[in-house]
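Peer 1: Okay, structure incoming, though there's no sequence with it:
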């Protein structure tokens, strides 16, 4: 998908539609609609509802937590009325607040589900590592005034790759059925004053990435050794780990699906990192049970039992659960 693509204003779309959404999470309690606080979901559904002139229910690939941003949140809804692609995108954006925007909208097969068909989720945690406090980046990067050794952080982080019990990096209130997750890759790199933790997994536990980031900062400062992450992983005890890193540095940058759904490709965010030039889907996914299952490939029963605990049956849950812990609330 090129950066500039024509939006069709002749064909009226109905059925299941997928959308790509970007938002600054600073003013929101997170993605999920709540009665007592503003949410991204409520704002998006209200804007779509004005275009449709009726209520619209939206389901996302993974809920983000309070203050967390997204540059490629994938969601879907079943259009209650027919509108053109241009009307859906332009009309929705016209009714959204300035900190939320729809990038694109495409028709998808009826079996597409933003949450249950996702093969992987990817985040970037951005740290501004400099002596003076941030100004322009204050809302979308975490500030660390002490020098960080990014190479040391990267080496320590490799202990987390693969399928593990991530209890040491799980929020106390997490209600996931299992602490096991399959982490596909994690890298830590320095770009001038920016230290970026780039991580992808089949799913994430509540506060998992922010807890990983907090522990890696301790390694980067020299407060802990390069084997610290492996030690925490083995302990399986959140009470023995480090503080949770702030939400403002966390960006949900990608949700991956099987190629047959034909979702648009676009540069990975946030725009602070546009110079990296990477687009969605460029890195191969690991050959693991969940990926094979969601691509319709054979998975033996034993492998299904060892999978990372995410519900492998999209018909089992038709609506998002009210649990405070879901896949992308990292």
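Peer 2: Noted; the coordinates are in hand. Just so it is clear, the structure is predicted and the values come from calculations on it, not from any experiment.
Peer 1: contacts, neighbours, all on C-alpha from now
Peer 2: OK.
Peer 1: So which elements touch the helix or strand hosting residue 79?
Peer 2: Using DSSP states H and E, residue 79 sits within strand 69-84. Applying 3 or more CA pairs under 8 Å, 6 or more residues apart in numbering; DSSP states H and E, one finds that strand 69-84 makes contact with strand 12-23, helix 40-52, strand 59-60, strand 250-256.
Peer 1: residues in contact with the spatially most central residue of the chain?
Peer 2: Nearest to the mean C-alpha position of the chain, by CA atoms, centre = their mean, lies residue 252 at 3.5 Å. By CA atoms under 8 Å, 6 or more residues apart in numbering, the contact set of residue 252 is 64, 68, 69, 70, 71, 72, 73, 121, 122, 123, 124.
Peer 1: likewise residue 16?
Peer 2: Neighbouring residues of residue 16 by CA under 8 Å, 6+ apart: 76, 77, 78, 79, 107, 108, 109, 110, 112.
Peer 1: Closest one of those to residue 217?
Peer 2: For the contacts of residue 16, the residue nearest residue 217 by CA to CA is residue 76; the value is 35.9 Å.
Peer 1: Would you mind measuring from the closest one to residue 114?
Peer 2: Distance, residue 76 to residue 114, by CA to CA, to the nearest Å: 6 Å.
Peer 1: what residues are shared contacts of these two?
Peer 2: Here residue 76 and residue 114 have 18, 59, 60 as joint contacts, going by CA under 8 Å, 6+ apart.
Peer 1: The first one and residue 253: what is the separation?
Peer 2: Between residue 18 and residue 253 the computed distance is 16 Å (CA to CA).
Peer 1: Is residue 89 located within a strand, as I assumed?
Peer 2: No - using DSSP: H, G, I helix; E, B strand; the rest coil, the secondary structure at residue 89 is helix, not a strand.
Peer 1: Hmm, it is touching residue 104, no?
Peer 2: Yes - applying CA atoms under 8 Å, one finds residue 89 in contact with residue 104, separated by 6.6 Å.
Peer 1: for residue 131, what are its contacts?
Peer 2: Neighbour list for residue 131: 144, 145, 146 [criterion: CA under 8 Å, 6+ apart].
Peer 1: That one: helix or strand, and which one exactly?
Peer 2: Applying DSSP H and E, one finds residue 131 in no helix or strand.
Peer 1: gap between it and residue 193?
Peer 2: Note on residue 131: its distance to residue 193, by CA to CA, is 10 Å.
Peer 1: and if you look at residue 114?
Peer 2: From residue 114 to residue 193 the distance is 35 Å (CA to CA).
Peer 1: Check residue 112 too.
Peer 2: Using CA to CA, residue 112 is found at 40 Å from residue 193.
Peer 1: can you check residue 201 too?
Peer 2: Separation of residue 201 from residue 193 (CA to CA) stands at 26 Å.
Peer 1: Looking at those two, which one has more neighbours?
Peer 2: Looking at residue 201 and residue 193 with other CA atoms under 10 Å, you find the greater number of neighbours at residue 201, namely 25 against 13.
Peer 1: another one to put next to it:
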């Protein structure tokens, strides 16, 4: 058996998230259908993690095991012929049998985009949250500094998150302005359910003047979801890159 690693991109608008769900269109489901057509095998795709309905990805990583002898350099081309237009395989490589897209990942980079124009940018409507306010970017940057480090993010994840251990390490949070578009990029060791969206929503509340930057430590210490800001909409979020140890 061979172990094949894929780098995939998808426009999440018309997907019900990454993970297979009966009767619903998902990224994992479309990949497995295409792989079965190519190989004749019932192939299980392993993702680096789940993305929710409406969330996009530029560099999602998956792997699968197969007995097929399709040359490594042909996988991307062959799969893209069988995939819908909103899901593309950007790269393929054969990796050691032990490689696991989820368990071997050591970090991820997400980007959240906000459209600050008075009127929505029709060409950004699927990829950016329209927030027609004058945001105080320096206050948002100040607030973001408090989120860097190894911290308990209970207040910054969905209250229904099943995991007991909610400690995660955030290495950096950066804000970049390009015209009306504001990008919030977050790099961390791992992320909880809705964590980046709640970070983006909270920073936006700071930018609007609804939350003082110095309240962020208090929010973290509260371990209470109701103490942090709003959950930003899914469509502004993109998984940019999954990080693995260098070999």
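Peer 2: Looks like it came in fine. Quantities reported herein were computed from a predicted structural model and do not represent experimental measurements.
Peer 1: Show me the contacts of residue 131 of structure 1 that map onto helices.
Peer 2: The helices in this structure, assigned by DSSP state H, contain none of the contacts of residue 131 of structure 1.
Peer 1: Can you check these and name whichever has the most neighbours?
Peer 2: Busiest of the contacts of residue 131 of structure 1 [other CA under 10 Å] is residue 144, holding 19 neighbours.
Peer 1: Between the contacts of residue 252 of structure 1, identify the one with the most neighbours.
Peer 2: Highest neighbour count within these: residue 69, with 31 neighbours (other CA under 10 Å).
Peer 1: what residue of structure 2 takes the place of that one?
Peer 2: Aligned by TM-score structural alignment, residue 69 of structure 1 pairs with residue 56 of structure 2.
Peer 1: Provide a list of residues in contact with its match.
Peer 2: Contacts of residue 56 of structure 2 by CA under 8 Å, 6+ apart are 9, 10, 11, 12, 13, 235, 237, 238, 239.
Peer 1: What ranges does the stretch 151-300 of structure 1 have for its strands?
Peer 2: For the stretch 151-300 of structure 1, the strands defined by DSSP state E, counting those that start in this stretch occupy 162-165, 180-191, 194-201, 250-256.
Peer 1: Between these, which one is closest to residue 230 of structure 1.
Peer 2: Closest among these, once you apply CA to CA, is strand 162-165, at 10.7 Å.
Peer 1: In that closest one, which residues are buried?
Peer 2: 163, 164, 165 (16 or more other CA atoms under 10 Å).
Peer 1: elements contacting it?
Peer 2: Applying 3+ CA pairs under 8 Å, 6+ apart, we find strand 162-165 of structure 1 packed against strand 180-191.
Peer 1: mean per-residue distance, the strand it packs on to structure 2?
Peer 2: For strand 180-191 of structure 1, the mean deviation from structure 2 after alignment is 1.3 Å (mean CA distance after the TM-score superposition for structure 1).
Peer 1: Provide the aligned range in structure 2 for that strand.
Peer 2: Across structure 2, the stretch matching strand 180-191 of structure 1 (TM-score structural alignment) is residues 167-178.
Peer 1: who touches that stretch?
Peer 2: By CA under 8 Å, 6+ apart, stretch 167-178 of structure 2 touches 137, 141, 144-145, 147-154, 182-191.
Peer 1: Give the buried subset of the residues you listed as a ChimeraX selection command.
Peer 2: This is how ChimeraX selects the buried members of these, with burial counted by 16+ other CA under 10 Å:
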select :137,141,144,147,148,151,152,153,154,182,183,184,185,186,187,188,189,190,191
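Peer 1: Tell me the one of the contacts of residue 131 of structure 1 nearest residue 177 of structure 1?
Peer 2: Distance to residue 177 of structure 1, by CA to CA, is smallest for residue 144 among the contacts of residue 131 of structure 1, at 34.1 Å.
Peer 1: Excluding chain neighbours, give the residue nearest to the closest one in space.
Peer 2: Once flanking residues are discounted, residue 144 of structure 1 sits nearest to residue 129: 4.9 Å by CA to CA, 6 or more residues apart in numbering.
Peer 1: Trace the one you found over to structure 2, please.
Peer 2: Using TM-score structural alignment, the equivalent of residue 129 of structure 1 in structure 2 is residue 116.
Peer 1: from what I can see its match touches residue 124, true?
Peer 2: No - with contacts counted by CA under 8 Å, residue 116 of structure 2 stays clear of residue 124, the gap being 11.0 Å.
Peer 1: Those two - which one has more neighbours?
Peer 2: Legend: neighbour count by other CA under 10 Å for residue 116 of structure 2 and residue 124, higher for residue 116 (21 against 16).
Peer 1: show me where structure 1 has helices.
Peer 2: Taking DSSP H as the test, the helices found in structure 1 are 40-52, 85-94, 150-157, 208-220, 228-235, 289-294, 301-305.
Peer 1: Can you add neighbour count and distance to residue 209 of structure 1 and give the shared contacts of residue 76 and residue 114 of structure 1 back as TSV?
Peer 2: Output for those, formatted as TSV (neighbours: other CA atoms under 10 Å; distance: CA to CA, whole Å):
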residue	neighbour count	distance to residue 209 of structure 1
18	25	26
59	21	22
60	26	19
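Peer 1: and of these, the nearest to residue 84 of structure 1?
Peer 2: Using CA to CA as the measure, the one of these that approaches residue 84 of structure 1 most closely is residue 18, at 13.6 Å.
Peer 1: need the contact list for the closest one.
Peer 2: Shown in contact with residue 18 of structure 1 (CA under 8 Å, 6+ apart): 74, 75, 76, 77, 105, 106, 107, 108, 114, 263.
Peer 1: Give the aligned equivalent of it in structure 2.
Peer 2: So, by TM-score structural alignment, residue 18 of structure 1 is matched to residue 5.
Peer 1: any idea how far the spatially closest residue to that match that is not a sequence neighbour is from residue 3 of structure 2?
Peer 2: Leaving aside its sequence neighbours, residue 5 of structure 2 sits nearest to residue 63 (CA to CA, 6+ apart; 4.3 Å). According to CA to CA, residue 63 of structure 2 stands 7 Å off from residue 3 of structure 2.
Peer 1: again, but for residue 156 of structure 2
Peer 2: Between residue 156 of structure 2 and residue 3 of structure 2 the computed distance is 36 Å (CA to CA).
Peer 1: again with residue 235 of structure 2
Peer 2: For residue 235 of structure 2, the distance to residue 3 of structure 2 - CA to CA - is 32 Å.
Peer 1: From what I see, residue 82 of structure 2 and residue 36 are in contact.
Peer 2: No - shown here, residue 82 of structure 2 and residue 36 do not form a contact pair, counting by CA under 8 Å, at 10.2 Å.
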